[in-house]
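Chemist: Need a 3D model of the following:
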Amino acid sequence: MSNANIEATIAVLRDVLGERLSTGPSILDQHSHDEAYTRPVLPDAVAFPETTEEVSQILKTCSQHGCPVIPYGIGSSLEGHIVPIHGGITVDTSRMNKVLQVNESDLDAVVEPGVTRVQLNEELRATGLMFTVDPGADATLGGMAATRASGTNTVRYGTMADNVLALEVVLPDGQIIETGSRARKSSSGYDLTHLFVGSEGTLGIITKLTVKLRGQPEHVAAATCAFPDIESAVNTVILAIQIGLPLARVELLDELQMKGMNIYNPDMGLPETPHLFLEFHGSEAGVAEQVESFAALVGEHGGSDFQWATKTEDRNRLWQARHNAYYAGRSLRPGANGVVTDCCVPISKLSECLMRAKDLAAELGFLAPIVGHVGDGNFHLLILVDPESDDELGRAKDLVEAVNMLALEFGGTVSGEHGIGAGKRKYLVQEHGAAYALMGTLKKAIDPGNIMNPGKLVTLN
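Modeler: The predicted structure follows:
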């Protein structure tokens, strides 16, 4: 794209947005990277629309000039999704942050894309309802839909794909469409809603979402328990799922991660062996029954050191510690950066896959603590690397590739929740085969100019 095209695009958009189109160095730098190890690249300008109509005008203008467009939520993605690798206009949706409707009787809400999950739940507090998808970061719902996010609650409540009913989307040419409805099911045409959920900003910009809500549970209990090895912990969860225990959250942390947890949280003081972090939702009697049943399974598999938390502040402290696992892991090697993997396999293969991943990390000489959403087979290695060592970063990328291939070998996927972005695109042919070419066909049909987040997810020749 020529400088003249960029300058022309910026000139038109400045007339539309005024001071809400920024070329300031600090703003450009903020939008040059996410939380991944991908090399930062500055956009040419950052737009801050406040309405769907403004997003439409931005895309019409960019389409006319062949200017790349990069949708941006809050920058918490982990695979370089929002890095403008070909320059262009970053569209920051943070000012589109209104909760438009809360339909209590129908258990749904209509929100703008810049609403964060914490903001929505704060607005729902008095209604007795909650939004359940929790990726850890206080991400925007637009970004969470674009990356098909999930998190610690997925085992019971599902991913964003399970919790989005309808979307408003602006297409690359500026056309505004609506997909889905507030009805709980439909057999009406192609499922366009779920085409855009997980599309990572490569097909359009989400400007409105209708999401499912759930009732806040009457009673909640959380716990930690220790195990002699990973296999025992995973087998306990598999059996719990097979007998129908409705686990709300179940997280696996290996012995190395637990060591980091104790360093980062000095008051935690848990044994440095593999652990499960758990949560149960329901009536008081129902939760007590779930706890009793799960405790019996733990005993059968050699687990011990149950520590229960029923007070809100204790549960919050426990899950805050889990959400800070990234920083806890980094405390094992002060000054190191973290390269994070994200794979998902059938849960029956999880313990074997984890042990082989740990062996691969050891062979390459890395500290790589593991956390996993064990109830759905999703796990992460945090590979600790010297930020000044190109050799270590190169070997870390080799380890990421080996773990991705391992996941595919076990019948899994190279991403359970972080998405593809620029970082994992090269693995999609191995995972999807001919279906990957169909993704390219869809991309070309919707975005023939390849202006939407180019270089991510799908390659156009």
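Chemist: Only C-alpha atoms from now on, for both contacts and neighbour counts.
Modeler: Fine.
Chemist: residue contacts, the closest residue to Arg39 other than its chain neighbours?
Modeler: Excluding the flanking residues, the one nearest Arg39 by CA to CA, 6 or more residues apart in numbering is His33, at 7.4 Å. His33 is in contact with Arg39, Pro40, Val41, Gly75, Gly80, Ile82, Val83, counting by CA atoms under 8 Å, 6 or more residues apart in numbering.
Chemist: Val12 belongs to a helix, doesn't it?
Modeler: Yes. Assessed with DSSP: H, G, I helix; E, B strand; the rest coil, Val12 lies in a helix.
Chemist: Could you find the closest non-adjacent residue to it?
Modeler: Distance criterion CA to CA, 6+ apart; nearest residue to Val12, sequence neighbours excluded, is Thr61 at 7.3 Å.
Chemist: To check against the first, give me the structure of this:
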Amino acid sequence: MTKDWITQLQNTLKADQCSTSASELYRHSHDESDHAPVEPEIVCFPESTEDVKAIMHIAREASVAITPFGVGSGLEGQVIPLNAGISINFERMNRIVKFSPEDLLVTVQPGITRLQLNHIINRHGLQFPIDPGADASIGGMAATNASGTTAVRYGVMRDQIVDLEVVLADGTLLHTGTKAKKSSSGYHLTGLFTGSEGTLGVITEITLKLHGIPEHTIAASCTFETPHQCAEAAHTILLSGIPVQRMEFVDAYSIAKVNVYGNYGLPEKHSLFFEFAGMKGAAEEEAAMAKELLTDLDCENWRVAADSEERALIWKARHEMAYAYRHQAGMTITGGDVCVPISKLPELIDYARELIAESGLEGGVLGHIGDGNFHTSIAYDAKDPSQQLAAEEINEQLAYRAIELEGTCTGEHGVGLGKMKYQNAEHGAAVAVMKNMKRMLDPNNLLNPGKIFP
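Modeler: Reported below is the predicted structural model:
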């Protein structure tokens, strides 16, 4: 027998905006993490803010949980509807609401993806540079405070958002900011809702800063004998003041994996990948200066991409690292994404490699070394409890060590389900303040319950 609130949703929205099909319920039960799936009872596809408000009203009246869903590319289980209820998929809210190239701003609905957005604005000489690898939705990126390979230059999502339109649990529609690039007025609500993972409100519009596309871009790479040397080299580049656009570390094990996966032919050594961008002369000078510094540090295999096609191939290989691990038949992949002050990076990368070696599992270390953020990718047999426990222990020990080094248990993937256990260690008394904010804005715990806090 159909529940009354499901019938109410079906009667309120258009016929094709609600689905209880087995395929849709399964699609919305999981993301790309290894957390156990949970199916919602219904999936709704709003087409406007008014649709979201209507869904929220019905859910509130029936005390039914709501879990927002972007494209499902997350890695910490944020979109898994633990209490079943309603999964809200924003793929139909994928329009540009207002494009103001003269102000370097664009307002978008949450379902548009970063590649869809850039396809439109690139024609105007502008770009939205945040690049988490996957073609994630802008709403999902805002909800998790995503970043990626360009964070060393442009920062994270929180640095790019000037205003959010949010529907609260009680149906209130609010804007967290203005269209001005800065403000000293009131509490910083934009920063609060960015990264809140759908637990405080449902984001229906995002206003983003845009940036000019650099005149010239150079990609380069080099190798070192040890991960420690790579980390120290990255630190040296940052201290030199060279404004790199991207600076990525990939260990030799991961390079070997992606070579098998995509036949890239990269030197199978611990590697750094760089991108320099700006006016042609400046980018060339920065690349030459980096080469000189790295040569003094005993780098090998320095290589500059010959053209845009080769440059694109380098970053394609970098983005496919995660998929190279997942390509292993019968294996499950888990990983961490810690972030520490850049001076502590060599120590923590060495520690990560030691943990993996001691575990006996296959795994690699890679990531956004330019901003102190790196990832582990650990392969284990999910049918073997001892392997799963060993993989989880690597992530746990690495997270606690990062916190000890005044860093964080998650640089960009978010808390979701996997990082809840570290919140007290990282935030201390601030956790109580966060919980009070959650109770105030969502007293009935209907918005993505079971995420961030147990």
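Chemist: what's the TM between chain one and chain two?
Modeler: Aligned and superposed, the two chains score 0.98 in TM-score terms (TM-score structural alignment, normalised by the length of structure 2); 453 aligned residues with a CA RMSD of 1.3 Å.
Chemist: For ChimeraX, write the select line for the buried members of the contacts of His33 of structure 1.
Modeler: In ChimeraX syntax, the buried subset of the contacts of His33 of structure 1 is picked out as below (16 or more other CA atoms under 10 Å):
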select :40,41,75,80,82,83
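Chemist: Now the top helix by length along structure 2: buried residues?
Modeler: The longest helix of structure 2 (DSSP state H) is helix 385-404. By neighbour count with 16+ other CA under 10 Å, helix 385-404 of structure 2 contains the buried residues 387-388, 390-392, 394-396, 398-403.
Chemist: before we move on, back to that, specify which member of the contacts of His33 of structure 1 is nearest to Cys225 of structure 1.
Modeler: Nearest to Cys225 of structure 1 among those, counting by CA to CA, is Gly75 at 33.8 Å.
Chemist: Can you tell me what that closest one aligns to in structure 2?
Modeler: Matched by TM-score structural alignment, Gly75 of structure 1 corresponds to Gly72 in structure 2.
Chemist: Wait, that match touches Glu32, no?
Modeler: Yes. Judged on CA atoms under 8 Å, Gly72 of structure 2 makes contact with Glu32 at a distance of 6.7 Å.
Chemist: For burial, what's the neighbour tally of Ala146 of structure 2?
Modeler: Ala146 of structure 2 is flanked by 25 other residues according to other CA atoms under 10 Å.
Chemist: Without its sequence neighbours, what residue ends up closest to it?
Modeler: Glu412 (5.0 Å).
Chemist: can you check Arg439 of structure 2 too?
Modeler: Asn445 (7.3 Å).
Chemist: The one you found pairs with which position in structure 1?
Modeler: In structure 1, Asn445 of structure 2 lands on Asn450 (TM-score structural alignment).
Chemist: So Thr210 of structure 1: helix, strand or coil?
Modeler: Put simply, Thr210 of structure 1 is strand when judged by three-state DSSP.
Chemist: distance of it from Tyr264 of structure 1?
Modeler: According to CA to CA, to the nearest Å, Thr210 of structure 1 stands 38 Å off from Tyr264 of structure 1.
Chemist: Tell me which of those two has more neighbours.
Modeler: Taking other CA under 10 Å, Thr210 of structure 1 and Tyr264 do not tie; Thr210 has more neighbours (22 against 19).
Chemist: got a list of what that one touches?
Modeler: The contact partners of Thr210 of structure 1, by CA under 8 Å, 6+ apart, come to Asp108, Ala109, Val110, Val111, Val164, Leu165, Ala166, Leu167, Ser181, Arg182.
Chemist: Likewise for Gly72 of structure 2?
Modeler: Taking CA under 8 Å, 6+ apart as the contact definition, Gly72 of structure 2 lies against His28, His30, Asp31, Glu32, Val79.
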